[in-house]
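1. give me a model of this one.
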Amino acid sequence: MDWFRRLLKAREGSVIAISALALVSLLGMTGLAVEIGNGFAAKVRNQRVADVAALAAAIAYKTSQLLAVAQNTANDVVVANGLSITPIVSQVSVGGVDGIQVSITTAVPIRIASVLTSAASYNVTTIAVASLLTTNTTGCITALSNSSTAVSASGGASISASGCALVTNGTIVSDNSSAKVTAKSITAQAINDPAAAYNQNAVTTTPTARNWTLKANGASDFVKPNTAAQTALCYVNKLTGYSDPDYAGGNTGCTSPLVVPAALSNNSTTDWSTGYTPRNQGGISNYENSDYSCTYTIPAGTYTIRDLSIGGGCSVVFATGSTLTFRNLNMSGQALTFGDGDIGITGTFTVNGNTIVTMGNGAHSFGTLAIGGGKFLQMGSGNFLVVGGINVSGGAWLKVGTSTNDTVTIGNDGAGNAIVVGGGSKVCFTSDCSTPTAAAGTFSANGSVNVQGGGSLVVFPKSILHVINGDLIATAGVIFGSGLYIIKGNFQNTTGSGSDSMNGVDVTFAMGGTLNFAGGSQFDLAAPSTSNGYGIQDILFLTKTTSGTSISAGAVGKASGLIYAPYSNFSSSGGSSISSNGSACMMLVVNTITVTGSGTVNTAGCSSQAPGATTGTVRLLQ
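-> Presented below is the predicted three-dimensional model:
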């Protein structure tokens, strides 16, 4: 054993032992590096296969809407790439976008590094996700209901969003092959299309077939965060007293834009009455042009008169530069002319007989204003105020030359009406009765506006803000000047065609009630397409009502902009139609959509905006 003891004591033996142990460690580290490299190479190869398999599976799913078909397609791609494994295929959501996920796992053998482990291999897993939609799920037609009839077409009805998306939280239903529902893409909880069983599909997408995603809760109220819309609805809430649960504090923190006119006063005891009298008999006769002429010229000055009555055949002229105050003015004569200057009539201004009354520029204030029997009242620019209502009938007309910075303030007649126009009459807050003119001040009517009978017309001025503290009911023509309209109640349109139609450009209507177009009415209304200071860009109607919104009884019209009624059931029936205007876009955000008979809803002009449209292709999400 002496040789062994000498070996243990020798320094050379220690070096050999340490070298042997180091060699084992070095071989292990080298093997580990090689194994890691093999695993990385396998992962790169598998990722390529998974990407291709995910794209193919997503295309298969979009065509079939069956996950099993997507699984079989992924299997074929994996096998074709030399892998004898079965991928795992599932439907997932990444960042709110639906997709098909393919997971591939393969075993990598351990060879050189076996000195460090007893395992024969280790697993490498790769995942790829391909999208089913390339954009978000907002659409130009959005039905927020999750009901089984959220979007419904029957008879020969048509719902068309061929340039963009139709999105709903519920089911899309067509009861026969003639009831068409078409969109560029569709997101819905389900599709009920009995005609598809007979190869007569009524629910379709174009240009890519079956470009749809079936999912719950795919639609959202994307208008609610819009601050301009919230402000407009706050103005409505101040009129109605409604507390909106969709916003903190009920969305009532704004100041009401309604202006309620205060009563005017006149304490005069002097009355004037015209007639065929000699001059210098006192009162107005002092200004008679000649004896018994019944023609009067009143020089400039300040006049406070209790009652002025102008009899048949008489004419009166008030010179420019006057300040005039009356209690009541009854015009039954031939002509009445006021030059420039301020005029106040604290009681009733009644115009009768075949006459024309002209007022120059200046502030014009009235207690109540009634014009009938084919009579005419025309005034220049200046602030316009009526404490009571305006009633114009029998072919008469009122023209108010509203200009920049002028305000229009109207009370009501005690029966809730601010303006009543009928019998072929006209009320125009413009320099003429065709083109709305600018008014930077508020247009405020403390009651309903009612336009009755064929041939009647109301023309609103351009104004940043119009307030109607009641309903807007029109069976005759209406021209809306640009701006935001706050309406406490309902918007009802049963106008006819031609001059009895309803038109407006750069307008937005925020209402407490519902929207109803019926009775063969024709309309062409357009929201602002840019932020130009009038109305709300791209928004035409806003309401939180739960009452139905309807286009019925042959109503035909064009609407450019968004109709927002998230709690209202929208319907079109009786041969009615609503569509975009030219290249503009009409959008709907409502609770449900029901189109029956030969009704039509068409948003064809939305292709350039297409907030929910898809390309019909898939892409890798990860």
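2. hey, let's count contacts and neighbours off CA atoms from now on
-> Will do.
3. so Gln618 sits right up against Ala56, yeah?
-> For the record, residue 618 is Val, not Gln. No. Here Val618 does not reach Ala56: they are 9.1 Å apart, not a contact under C-alpha atoms under 8 Å.
4. helices or strands next to the longest helix anywhere in the chain in the packing?
-> For the chain, the helix reaching the highest residue count under DSSP state H is reported as helix 11-64. Judged by 3 or more C-alpha pairs under 8 Å, 6 or more residues apart in numbering; DSSP states H and E, helix 11-64 is in contact with helix 67-80, strand 97-109, strand 121-131.
5. how far does it sit from the chain's center?
-> 58 Å (C-alpha atoms, centre = their mean, to the nearest Å).
6. what's the answer for stretch 348-366, then?
-> The chain centroid and the centroid of stretch 348-366 are separated by 39 Å under C-alpha atoms, centre = their mean.
7. now swap in stretch 477-494 and tell me
-> Computed by C-alpha atoms, centre = their mean, the separation of stretch 477-494 from the middle of its chain amounts to 14 Å.
8. do stretch 224-241 as well
-> When distances are taken as C-alpha atoms, centre = their mean, stretch 224-241 is centred 13 Å away from the chain's centroid.
9. same check on stretch 358-377?
-> Per C-alpha atoms, centre = their mean, the centroid offset for stretch 358-377 relative to its chain is 37 Å.
10. end-to-end on it?
-> Distance between the boundary residues of stretch 358-377 (C-alpha to C-alpha, to the nearest Å) amounts to 6 Å.
11. how about this one, so we can line them up?
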Amino acid sequence: MKEPQTSSARRFLVRFRDDGRASVNTIVALSLPVVIGAVGLAFDLNRGYGQRVMNQRVADMAALATAMEYQRDDAIDIDAVAGMIAVANGLQGASVDATLLTDYPEAGDSAIEVTVSRPIPFMLASVLGFSGSYTVSADSAAIVSSTAQYAAPCFLALDAGGASLVVNGGASINAPNCSVAAIGDLDQKGQSIAASDIISGSGSITLNSGSLVANTLRYGGSLNVPQWNSALPPAKDRHNVATALADPWASNTELGAAVAQIGDADPLPALSDPVTPNGKDFDFSSSPNAAAAPYRVGSGKNYVLPAGTYNIKKFSVGGDIHVTFASGSVITISGGFANGGGSTVDFGDSDVYVKGGFDTGSGGVTIGDGVLWIGSGTASFKGTNTKGDGDVVINGDVALGGGHYLTMGAGDHAFKSLTLGGGGNMLLGDGDLTVLEGIKINGNSELNAGDGEYNIGASKQGYAIKLEGSARLFMGDGAFSAHGDIDTQGGSGIVFGETNNHYIKGDLKIAGSAFFGPGRYTIDGDFENGTGGTTWPQTSTLNGEQYGAAGAGYDMAGRDVSFIASGTLKLAGGAKTKLLAASKSVLGGEIATLLFHSDTTSKASWTGGSNNVFGGAVHLPGTEVSMTGGNSTNGGGTCFMLIAGKIKAAGGAVAGSACVSSDGSSSGSGKTAVKLVK
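-> Predicted structure coming up:
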């Protein structure tokens, strides 16, 4: 019988044990120091871990305490303060180093970093050959000040290249509560730049002359300052960091919709001649013809016509004759109307239709309530002329001069063209005003129109409205379209009424005085302000109404306005301007805080001693704005913001803003709470 295999295996192991006992003992003996050394190394490393925990606790307390002391007095020895805190917390034989970090943890911040190091000698690990000691370190940082939220720019140059924002000569920019910033280089060669923060986003700041006054300087490139010039913030307030600057209006949908309307205007209607049936000539004179004779009062100079329908071919009145129609008449004239010298004609409250020309003579005419429709040809109103309520269509050129007057009541008024000069004056009541081929006023003449829709076409010379000399144009509230330039000369005055959007298909060139009613002004051309005129307020000689009280003391004024143009903004002469943007947007009208916008790349020159108070943003992202020649542009106590491709000030120009950053943690103001940031 065979033995079980398990018994054979057991006997083999027993023999092996007996035969190899000495060799196993040798291996165990040799391994024992290694085992002891490994245990010792673990023991020593555990001692180091315990020391690191203590170092970290001490570093945290030292960083906080040193930061608070530094915030109180930035002249302290931060190494000494940190060392005393370490000793006070029972840490002996340690190395304690404190460092002031700038632009940590964020650009513009500063912090105190404390590093605590202590050597740990090897003990049991020496069995493995370790000798001496190893160093255990821990560090911590506490924030001292934070300027990461710099003040929002109120002067911002968007060009990323050289000379993005430059101040030269005796020029200065003063914006104490907001930033002066450029994406590219910022060069100070003038008198002063004073701001909450002065920023070159990705470029360099150069101080050649004058001063830089700010809570902080921030620059992505370099800071270039001659050794002799110390008129800039101290080193601790200079931050060599890139700052992300962007156009705040770049993606504004409200602005985009407004720009899309440049070139729009209400269409001009077509004017036509009235229908005038054939009739007989009427000759009212000292020797009347057969048609007129029956209406003569005796043998005198007076003619009286009862109410009725009169179809007249040629209507002529001799000298010193007086003709009166009873109200309720319908009068058609197919061959023209001519009034003699010293004569008067009173049409009563009648409907009057005329072709073949209309000449009131020196005595003028009186037309009551009703329709007045004059066809093509020249309509000449001399003397004093009045028209009551009712629609008026004159499909001809209307000229008033030589001290003549034309007054019309409420109703729609449409003319081919209007020319006033030499003291000629026109007063129109409420109702739409349409002029197909422009309005021209000069020589101390005035056109005063009431509330209604205004639609003014262009003359052959390209202007829709032209004011010369001491001309005055006062317009009421209502929709406004001009299909050509608006051009006013020195000494003139113009008032725009209130409406959501004033459409101007041409340049707006103001050399006289102008008052802009609330609303948006959409200009397909340049906006230019020149030499100035008579300051506001002004009083109409026709209705006694005062205009422009809100712009008292200024040549050009407006409130709650936004200007959207295809061309540039030019300011010159000695004009005094006060234009204020609206605080709230109106649907289809003015845009909140936006005063002027254009995408043009043409240069904008602000010069010639012009004095401007702008409230709101002037947004010219593709334009170089040049302020020279004594130009002064500021917010007048309001928030003025200039955003342009490039900004250059020279020759005594002064620019300023009272904008206050909306950011509650504006740079350089207040104390930052001390806290651990590492």
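12. quick one: TM-score?
-> Comparison of the two superposed chains (TM-score structural alignment, normalised by the length of structure 1) gives a TM-score of 0.76, and 551 aligned residues with a C-alpha RMSD of 4.4 Å.
13. hmm, back to that, select, out of the helices and strands packed on helix 11-64 of structure 1, the one closest to Cys585 of structure 1.
-> Cys585 of structure 1 sits nearest to strand 97-109 of all the helices and strands packed on helix 11-64 of structure 1, at 24.8 Å, using C-alpha to C-alpha.
14. so the closest one versus helix 67-80, what angle?
-> Note on geometry: by axes from the mean of the first three to the mean of the last three C-alpha atoms, to 10 degrees, strand 97-109 of structure 1 and helix 67-80 are set 40 degrees apart in direction.
15. counting by contacts, list what strand 97-109 of structure 1 packs against.
-> Using 3+ C-alpha pairs under 8 Å, 6+ apart, strand 97-109 of structure 1 sits against helix 11-64, strand 88-94, strand 121-131.
16. give me whichever of these is most buried.
-> Stretch with highest mean neighbour count among these: strand 121-131 (a mean of 20; mean count of other C-alpha atoms under 10 Å).
17. how far away from the center of its chain is the helix or strand encompassing Asn503 of structure 1?
-> Using DSSP states H and E, Asn503 of structure 1 sits in strand 502-505. Centroid separation for strand 502-505 of structure 1 versus its chain: 15 Å, with C-alpha atoms, centre = their mean.
18. what number of residues lie near the alignment partner in structure 1 of His483 of structure 2?
-> Under the alignment (TM-score structural alignment), His483 of structure 2 pairs with Asn446 in structure 1. Neighbours of Asn446 of structure 1 under the rule other C-alpha atoms under 10 Å: 26.
19. ditto for Asp359 of structure 2
-> Using other C-alpha under 10 Å, Asp359 of structure 2 has 18 other residues around it.
20. so which of the helices and strands packed on strand 97-109 of structure 1 comes closest to Gly574 of structure 1?
-> In terms of C-alpha to C-alpha, the element of those nearest to Gly574 of structure 1 is helix 11-64, at 35.6 Å.
21. start and end residues in structure 2 for the strand holding Asn503 of structure 1, please.
-> Using TM-score structural alignment, strand 502-505 of structure 1 corresponds to residues 556-559 of structure 2.
22. and the matching stretch, how far from structure 1 on average?
-> The superposed stretch 556-559 of structure 2 is, by mean C-alpha distance after the TM-score superposition for structure 1, a mean 1.1 Å from where its aligned residues fall in structure 1.
23. give me the contact list for that stretch.
-> With contacts defined as C-alpha atoms under 8 Å, 6 or more residues apart in numbering, stretch 556-559 of structure 2 is touched by 513-518, 532, 535, 548, 550-551, 575-582.
24. buried subset of the residues you listed?
-> 513-518, 532, 535, 548, 551, 575-582 (16 or more other C-alpha atoms under 10 Å).
25. neighbours around the nearest residue to Ala263 of structure 1 once chain neighbours are set aside, how many?
-> Closest residue to Ala263 of structure 1 apart from its sequence neighbours, by C-alpha to C-alpha, 6 or more residues apart in numbering: Val387 at 6.1 Å. Neighbourhood size, Val387 of structure 1 [other C-alpha under 10 Å]: 26.
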